[in-house]
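1. Got a predicted model here, sequence first, then my questions.
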Amino acid sequence: MGYAVVGLPSPLNAVLSSNNSSIPGGGIEDPNHFAKPTLPCYKWRLVISYDGTRFSGWQYQQSPPTIQCIVEKALIRATKLERKDLHLVGASRTDTGVHAWGQVAHFVTPFNYDSLENIHAALNGLLPCDIRVREISPAVPVFHARFSAKSKIYHYKIYNDIIMDPFQRLYAYHSTYRLNAVAMREAAKHFIGKHDFSAFVNASHNDRLPDPVKHIFRFDVTEMGALLQLEVEGSGFLYRQVRNMVALLLQIGREAIPPDIVPKILATQDRKELAKYALSAPPHGLCLVSIKYNEEHLQPPPGCPVTSYGRHHCVSKCKLPFY
């Protein structure tokens, strides 16, 4: 079964087949928001990028503002629908200060579109400059931004030099310690595979108990001059799991502890054990890069408009006189 990374072109048409609040592992923040629609509806997928610096993460709340709240307000104005009718769902609940290049979300409308370029332009015109919809595409009924995801890819960037690059300060953690990238790479290999990550999850306000067993497909440590990029791909991640894994790798990179500490902490399944060695890495170095889905969930349904990647404006005739 092939995987595809959103965003690429994709799907539409239909009736939502289930109440999202009944799907295991969903964790619903507002049950009324996900009430089962009774009318036929069309489903649309968004690929969203944002600078998370001034936002309190993705998940809906009005104050302080979140990405979901602001995107919903733009959708309400662009579609003339109510929040309860849009059913906007994001693939990943990024934390306060975390960025995204490839966040995926879906929403529904009771009507079809002939073209998606106009609503695409309208949304970006309504959104602040630190949030942008990169793509809008029609989605098949079975597609769900969160529950259809097969894997997620995150980057964590570390600026490893004595003097911080001011242009990197909002998007990379500054480490003045000379980090041993070889040791970090060796330690990162211990995370690969299927493990119980209970030792790497922070307590959440969520009332459900998430499955602590996650599958990490790869964990790369790449040196790019002074910038050290950690790239991890997994089936899913627990609350602050990535930042906790990075925090431990930073301590290993400083050579304060050996790489083989990773499997020992994993085996304890105890968050208190990790706390003996490291605290969570700051959020601003973390970015949700992309989300992968099964190919069949990205197939365009019949009678749908093509994916919109935005449109270029051109001037057909110069209106200024030549001098």
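-> Arrived safely.
2. can we go C-alpha only for contacts and neighbour counts from here?
-> Fine.
3. Just give the number of residues close to the closest residue to L75 other than its chain neighbours.
-> The shortest distance from L75 to any non-neighbouring residue, by Cα to Cα, 6 or more residues apart in numbering, is to L123 (6.7 Å). L123 has 22 neighbouring residues, counting by other Cα atoms under 10 Å.
4. and L123, what helix or strand is that in?
-> Assigned by DSSP states H and E, L123 falls within helix 117-126.
5. okay, now the one to match up with it:
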Amino acid sequence: MTMAYDGHLFHGFQMQPNQRTVQGTVEQALIKMTKGKRVIVEGSGRTDSGVHAIGQVIHFDYPGNQIPANKMILALNSMMPMDIIFNDCEIVNEDFHARYSIKGKWYRYRVSLDHFVNPFKRFYTGHYPYPIDIQKMQEAAKDLLGTHDFTSFAASGGQIINKVRTMYYVNVEKDEKENEIVFDFICSGFLYNMVRILVATLLEIGNGKRPVNDFPRIIKAKDRQEVRETAQASGLYLYHVFYDELPKKYRQDLE
């Protein structure tokens, strides 16, 4: 099932005791549907507290009689709070796994450039009220493409040992209407807080605090101390998950 949620009032995706989580909310609805049987929900990724999703994917094994996909989406949406909605549902083969079957993942990050924090955006964008050069960030982003060890961009607390990932696509552009910068990253997988650390580093480059060609040096260092800033959770969106090979238009690493 593909779902969207406003992460502001959730303590992240993953179930946690005495906390409101996305996984917990969905599993509670499934318990009602199964009259008390716990159904474990597996997600494509564990978004943090305050992080949103437009295209989060989950899977679960539903016990008992098979419910058609169109009925399952109706049933679950009828029990969801206002900050979760399911947009797609299909019955898949038993070898499908929401996390392990992934070919690539797309995160989007939005940064407001307004001088003051807009009260209507404060939970849905990052905020950077300083001079910024979009072209510098676009130029620097090219150095992220390809296969690298992204240790320098992984926050402590992550449990993944192998930090080598392939970055397929990076785009930085200005949304003139909203006065925002939109960052898009498509990668084979992401490390803990990786997107938020990359965004913070790109903003420093755009502001002139770092040279345009700083990414190769940072990547080579494999040291989180090289980039200490992390952008706010509020601007981050899990945008799309790829389970088929990526379309060529998203393979900038091959250009």
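-> It's in. Keep in mind that what you see is a predicted model, and the values were worked out from it rather than measured.
6. you'd agree the residue nearest to L75 of structure 1 is up against A74?
-> Yes: L123 of structure 1 lies in contact with A74 (Cα atoms under 8 Å); the separation is 5.8 Å.
7. And I261 of structure 1, what's its match in structure 2?
-> When structure 2 is aligned by TM-score structural alignment, I261 of structure 1 is paired with D214.
8. And for its match, the neighbour number?
-> Other residues close to D214 of structure 2 by other Cα under 10 Å number 14.
9. tell me the SS of the residue lying farthest from the centre of structure 2?
-> Most distant from the centre of structure 2: N65, at 33.6 Å, with distances by Cα atoms, centre = their mean. Under the three-state scheme (DSSP: H, G, I helix; E, B strand; the rest coil), N65 of structure 2 adopts coil.
10. Y42 of structure 1 is in contact with N112, isn't it?
-> Yes: between Y42 of structure 1 and N112 there is a contact at 6.3 Å, judged by Cα under 8 Å.
11. Identify the residues contacting K73 of structure 1.
-> By Cα atoms under 8 Å, 6 or more residues apart in numbering, K73 of structure 1 lies in contact with R83.
12. Would you agree it falls within a helix?
-> Yes: checked against three-state DSSP, K73 of structure 1 lies within a helix.
13. Translate it into the numbering of structure 2.
-> Correspondence of K73 of structure 1 to structure 2, assessed by TM-score structural alignment: Q28.
14. Could you measure from that match over to N65 of structure 2?
-> For Q28 of structure 2, the distance to N65 of structure 2 equals 19 Å [Cα to Cα, to the nearest Å].
15. Identify the residues contacting stretch 54-70 of structure 2?
-> The contact list for stretch 54-70 of structure 2 (Cα under 8 Å, 6+ apart) reads 1-5, 34, 39-45, 89-91, 97-98, 237-241.
16. so where do the strands sit in structure 1?
-> 3-6, 42-50, 89-90, 99-109, 131-139, 149-160, 173-175, 193-196, 213-224, 227-234, 286-294 (DSSP state E).
17. what's the fourth one aligned against in structure 2?
-> Yep, that's strand 99-109 of structure 1 we're talking about. Counting by TM-score structural alignment, strand 99-109 of structure 1 corresponds to residues 52-62.
18. in the matching stretch, what's buried?
-> In terms of neighbour count (16 or more other Cα atoms under 10 Å), stretch 52-62 of structure 2 has its buried residues at 52-60, 62.
19. try stretch 247-267 of structure 1
-> In terms of neighbour count (16+ other Cα under 10 Å), stretch 247-267 of structure 1 has its buried residues at 247-255, 257-259, 261-262, 265-266.
20. Likewise for stretch 112-124 of structure 2?
-> Using 16+ other Cα under 10 Å as the test for burial, stretch 112-124 of structure 2 gives 112-113, 123-124.
21. Just give me the match in structure 2 for A203 of structure 1.
-> Applying TM-score structural alignment, one finds that A203 of structure 1 aligns to S156 in structure 2.
22. oh, I was asking about A247 of structure 1
-> When structure 2 is aligned by TM-score structural alignment, A247 of structure 1 is paired with A200.
23. In this structure that match contacts E226, no?
-> No: A200 of structure 2 is beyond contact range of E226, at 12.0 Å (criterion: Cα under 8 Å).
24. Okay, C287 of structure 1 and T79 of structure 1: tell me how far apart.
-> 29 Å.
25. just Y156 of structure 1 next, same as before
-> Distance of Y156 of structure 1 to T79 of structure 1, given as Cα to Cα: 36 Å.
26. Which one's more surrounded, those two?
-> Neighbours per residue (other Cα under 10 Å) separate Y156 of structure 1 from T79, with Y156 holding more: 26 against 14.
27. Show the contacting residues for the more buried one.
-> Contacts of Y156 of structure 1 by Cα under 8 Å, 6+ apart are 172, 229-231, 246, 285-287.
28. Any figure for the gap between the aligned partner of it in structure 2 and E27 of structure 2?
-> In structure 2, the residue matched to Y156 of structure 1 (TM-score structural alignment) is Y109. As judged by Cα to Cα, Y109 of structure 2 and E27 of structure 2 stand 28 Å apart.
29. Then A53 of structure 2?
-> Going from A53 of structure 2 to E27 of structure 2 by Cα to Cα gives 18 Å.
30. And for Y107 of structure 2?
-> In this view, Y107 of structure 2 and E27 of structure 2 are 25 Å apart by Cα to Cα.
31. Pull the number of nearby residues for the residue nearest to A91 of structure 1 when sequence neighbours are not counted.
-> Using Cα to Cα, 6+ apart and skipping residues adjacent in sequence, the residue nearest A91 of structure 1 is R146, 3.9 Å away. R146 of structure 1 has 20 neighbours, counted by other Cα under 10 Å.
32. Contact partners for the residue mapped onto R146 of structure 1 from structure 2?
-> In structure 2, the residue paired with R146 of structure 1 according to TM-score structural alignment is R99. The neighbourhood of R99 of structure 2, defined by Cα under 8 Å, 6+ apart, consists of 42-45.
33. Tell me, how many residues neighbour the match of A203 of structure 1?
-> So S156 of structure 2, with other Cα under 10 Å, has 10 neighbours.
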